[in-house]
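[1] coords please:
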Amino acid sequence: MTKLLGAILAGGQSRRFGSDKAAALLDGRPLIEHVAEALARDCDALVVCGRSHAAIPFLADLPRPGLGPLGGLCAALLHGRDHGFEAVLSAPCDVPDLPAGLLARLSARPASYVAGLPVIGLWPCTLADGLRAHLDAQDDRSMRYWACVANAVPVALDQPPANINTPEALRAYRRPD
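    Reported below is the predicted structural model:
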């Protein structure tokens, strides 16, 4: 059985949102709490990368701040590797409804991500040193580029989860049936 670390990527500056989107309320609860609840269904432990939040352990982005989601993923992979986890299931703080069965869909491959949303992925901790080296050597810090470097496989979902990037998107958001 795989020991799995859930990583909430929350180090962004929320420029498009205009305020801290991790703290924005949906159904009376911050977006980040919806993500934590969804990840907790499948993971042995949770961390929040790039910021602190409540009782969930915090990891600073590595190797330094300002690297976008890859800095958070790098921190989670290094932490996972050093604490006996085999893989990291990552999700951003602004995707409140991760679909049921997501882990089963992603775990059929060594490294995989949701097609169109590479911040939602399953990443073996064996990628930790490679990602750190990538961040030290590359100017391209996009998740899509890293997914290619890591030979990760995109997994299409029937209904991809909504990524809430603006207050308008939050106001218009309706939970899937």
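
[2] Please make it C-alpha for all contacts and neighbour counts, starting now.
    OK.

[3] quick one: L89 is in a strand?
    Yes - L89 forms part of a strand when assessed by DSSP: H, G, I helix; E, B strand; the rest coil.

[4] Let's compare: structure for the following, please.
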Amino acid sequence: MITIKTYLLSGGKSSRMGDDKGLKSLSGKPMISYLVDTLQQLDIKPVIIAHHPNYKSFGLTVIPDKIKDKGPLGGIYTALSHARENVLIISADTPFVDSQTIEYLIRHHIADRINVLDYNGKTQPLCGLYPFRLLPEVECNLIANKLKMMDFLAENDANSIAIPFESNGFRNINTPEDLSKAEHEISNNFKTA
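    Now for the predicted structure:
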């Protein structure tokens, strides 16, 4: 249905979690598998940007960051370099991003611009579309160690798309406490997709 190269960012240090976030078990399965399942509903086969060898078990293409330790902007650089075209970026620590949200982003994007979602007044840079034309700009920022995503969005006139419906998709799971809360909600019939 949707033909856009999609990348799941899971190459971070996971310093607050203690282990690789995307592989942490959430209600009996790796956290990243929720996003993989959601994307499969949209006929999207994502590429995973990660360093841990266990990601290969998902049967998807797994690539490492081209430049390590540069945060999400480094992941976007890796995705754009690999795809050689516009990309959809989603962070692996947001397992509850659902198909409705992804479809809304794609349906309302403006061509050739960064398009990110806004939920309840908060910009979500790691659920967004990034144009290939910005690859040199991303590279310049990495070289200069200018890694703040919000600064990058502002400098490049990102289009912010407000979501008009309720969503639990933008809850980052960064700490063991976040994981425990998410487990509790799922066990109380929390809707994940």
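
[5] Drop the TM-score for these two in here.
    Once superposed, the chains reach a TM-score of 0.84 (TM-score structural alignment, normalised by the length of the first structure), with 171 aligned residues with a C-alpha RMSD of 2.2 Å.

[6] quick one, longest strand in the first structure?
    When the first structure is parsed with DSSP state E, its longest strand is strand 117-124.

[7] so how much does that one differ from the second structure once superposed?
    Overlaying the second structure shows strand 117-124 of the first structure at a mean distance of 1.3 Å from the equivalent residues (mean C-alpha distance after the TM-score superposition for the first structure).

[8] buried sites along the next helix or strand after that strand?
    Tracing the chain past strand 117-124 of the first structure, the next element assigned as helix or strand by DSSP states H and E is helix 128-137. Across helix 128-137 of the first structure, burial judged by 16 or more other C-alpha atoms under 10 Å covers 128, 131-132, 134-135.

[9] For helix 128-137 of the first structure, give me every contacting residue.
    62-63, 67, 70-71, 74, 77-78, 81, 141, 146 (C-alpha atoms under 8 Å, 6 or more residues apart in numbering).

[10] how about the equivalent of S14 of the first structure over in the second structure, what does it touch?
    Using TM-score structural alignment, the partner of S14 of the first structure in the second structure is S14. Counting by C-alpha under 8 Å, 6+ apart, S14 of the second structure touches 20-21, 174.

[11] what residue is smack in the middle of the first structure?
    A91 (2.5 Å; C-alpha atoms, centre = their mean).

[12] Just tell me what that residue corresponds to in the second structure.
    Under TM-score structural alignment, A91 of the first structure pairs with I90 in the second structure.

[13] Assess the claim that its match and L129 are in contact.
    No - in this structure I90 of the second structure lies outside contact range of L129 using C-alpha atoms under 8 Å: 9.1 Å.

[14] check contacts around M150 of the second structure.
    P125.

[15] Give me the aligned partner of it over in the first structure.
    Residue correspondence, TM-score structural alignment: M150 of the second structure in this structure matches R144 in the first structure.

[16] Quick check: which element contains its match?
    Here R144 of the first structure is assigned to helix 143-149, by DSSP H and E.

[17] average offset between that helix and the second structure?
    Here the mean offset of helix 143-149 of the first structure against the second structure after fitting is 1.8 Å, by mean C-alpha distance after the TM-score superposition for the first structure.

[18] mind listing what's buried in that helix?
    143-144, 146-147.

[19] Report the distance from stretch 127-143 of the second structure to the chain centre.
    Computed by C-alpha atoms, centre = their mean, to the nearest Å, the chain-centroid distance of stretch 127-143 of the second structure equals 15 Å.

[20] Can you check the distance spanned by that stretch, start to finish?
    By C-alpha to C-alpha, to the nearest Å, the extent of stretch 127-143 of the second structure from end to end equals 24 Å.

[21] ditto for stretch 64-74 of the first structure
    10 Å.

[22] same deal with stretch 9-25 of the first structure?
    Per C-alpha to C-alpha, stretch 9-25 of the first structure runs 17 Å from first to last residue.

[23] repeat for stretch 56-66 of the second structure
    Span of stretch 56-66 of the second structure from end to end, C-alpha to C-alpha: 18 Å.

[24] just stretch 96-112 of the first structure next, same as before
    End-to-end for stretch 96-112 of the first structure, by C-alpha to C-alpha: 20 Å.

[25] got the buried residues for that stretch?
    Those would be 96-98, 102-103, 105-107, 109, 111-112, for stretch 96-112 of the first structure by 16+ other C-alpha under 10 Å.

[26] how many neighbours does whatever residue of the second structure lines up with A172 of the first structure have?
    In the second structure, A172 of the first structure lines up with K181, judged by TM-score structural alignment. Neighbourhood size, K181 of the second structure [other C-alpha atoms under 10 Å]: 12.

[27] counting contacts, what elements does the helix or strand hosting K181 of the second structure pack onto?
    Assigned by DSSP H and E, K181 of the second structure falls within helix 176-187. Helix 176-187 of the second structure sits against strand 25-26, with contacts defined as 3 or more C-alpha pairs under 8 Å, 6 or more residues apart in numbering; DSSP states H and E.
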